[in-house]
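S.K.: model this:
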Amino acid sequence: MSRAFTKEQDDVPAGLVERPVSPHRNLVTQNGLRLIEAELARLQTELGQATASGDKASIAHVSRDLRYWTARRETAELNLADQDGDVIRFGMQVTVENEDGRQQSWMIVGEDEAEPSKGTVSHISPLAVALFGKSKGDLVTVNGRGLEIISFKAIN
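M.R.: Okay, the predicted model is just below:
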């Protein structure tokens, strides 16, 4: 077959696949929405630079990420927690105490915003799912560990 009839993919990285988009509702906090918009702006700038330099590999990578974040922005559902809520919901900071008396606080946020090492967990995580609908003093079990809810508040 003549080379004229093949796609020009020589400069596109082999194995570059689309980033998977979660099938779950894309709930976001105000901060999560700001992070998505900042990432879109950064990627648009990066795409312009890659296009200007003619770097096809960078264009492919940035375009792929731009498609992902565009989809996440289009499906984002800003969800603000009720400041006077009497049960735990999305957008709340929750403090729990484990069986050893150690306390930990977690903010329940969107999937793209979650960083457990920084104290944020996704609303679809086992911890968040176990906490939803509970109140101060309630007990939950997550991964075989008993936790008592000490306090919670909206993080808006």
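
S.K.: from here on, contacts and neighbour counts on C-alpha atoms
M.R.: OK.

S.K.: For the biggest helix by length in the chain, list every residue counted as buried.
M.R.: The longest helix of the chain (DSSP state H) is helix 30-53. Buried residues in helix 30-53, counting neighbours by 16 or more other C-alpha atoms under 10 Å, are found at 32-33, 36-37, 39-40, 43-44, 46-47, 50.

S.K.: now the other sequence, so there's something to compare against:
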Amino acid sequence: MEKEVLLTKEGLKKLEDELNELKTTKRREVAEKIKIARGFGDLSENAEYDEAKLEQAQNEDRVLKIEEMLRNATVIEEDDAKGDIVKIGSKVRLFDKEFDEEVSYTIVGSTEANPMKGLISNVSPVGKGLIGSKVGEEVSILTPGGQVVYKVLEILE
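M.R.: Below is the predicted model:
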């Protein structure tokens, strides 16, 4: 059974755009590199040809992965993310008790996760720990770095 891929509308668009880029522009670029490399003669000792063929294989592998993700995609509707309980798609504003600061996260599927941009996976310790919490609640979460305590200040969407 193939694994469900949870995506926001933005995440779905990014994957579709990347797929289009790989299938059009990138395929043409790689085909041109292969054509040029073939002109260098003996393919058995042609590093440019080998490199171009490797790039082609990597491009095609990524195309297949994205197509599979899109086949198994479930888009998180914004209406589903709104409400008084944190769920996948929710944007939450929290108070980090240890660092005495406010932080904001959006709970997304693992495909879109990018902690540096505040996008945390629903299967990460923090994502799992926040799901189901409500505004005003304190949530204690065991992370690889130790126990963290957040107070849920606001569910934005």
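
S.K.: Identify the residue nearest the spatially most central residue of structure 2 in space, chain neighbours excluded?
M.R.: The centroid of structure 2 falls nearest to Glu112 when counting by C-alpha atoms, centre = their mean (1.8 Å). The shortest distance from Glu112 of structure 2 to any non-neighbouring residue, by C-alpha to C-alpha, 6 or more residues apart in numbering, is to Gly11 (6.2 Å).

S.K.: thinking the one you found is in contact with Ala113, fair?
M.R.: No. With contact defined as C-alpha atoms under 8 Å, Gly11 of structure 2 does not reach Ala113; the gap is 9.7 Å.

S.K.: thinking again about what came up before, pretty sure the residue nearest to the centre of structure 2 is in a helix, no?
M.R.: No. Secondary structure assignment (DSSP: H, G, I helix; E, B strand; the rest coil) places Glu112 of structure 2 in coil, not in a helix.

S.K.: Run through the residues that contact it.
M.R.: Contacts for Glu112 of structure 2 (C-alpha atoms under 8 Å, 6 or more residues apart in numbering) come out as 7, 11, 119, 121.

S.K.: Any idea how many residues pack against Gly110 of structure 1?
M.R.: 26 (other C-alpha atoms under 10 Å).

S.K.: which parts of the longest strand belonging to structure 2 are buried?
M.R.: Among the segments of structure 2 that qualify as a strand by DSSP state E, the longest is strand 146-155. Using 16+ other C-alpha under 10 Å as the test for burial, strand 146-155 of structure 2 gives 149-155.

S.K.: All good on my end, thank you.
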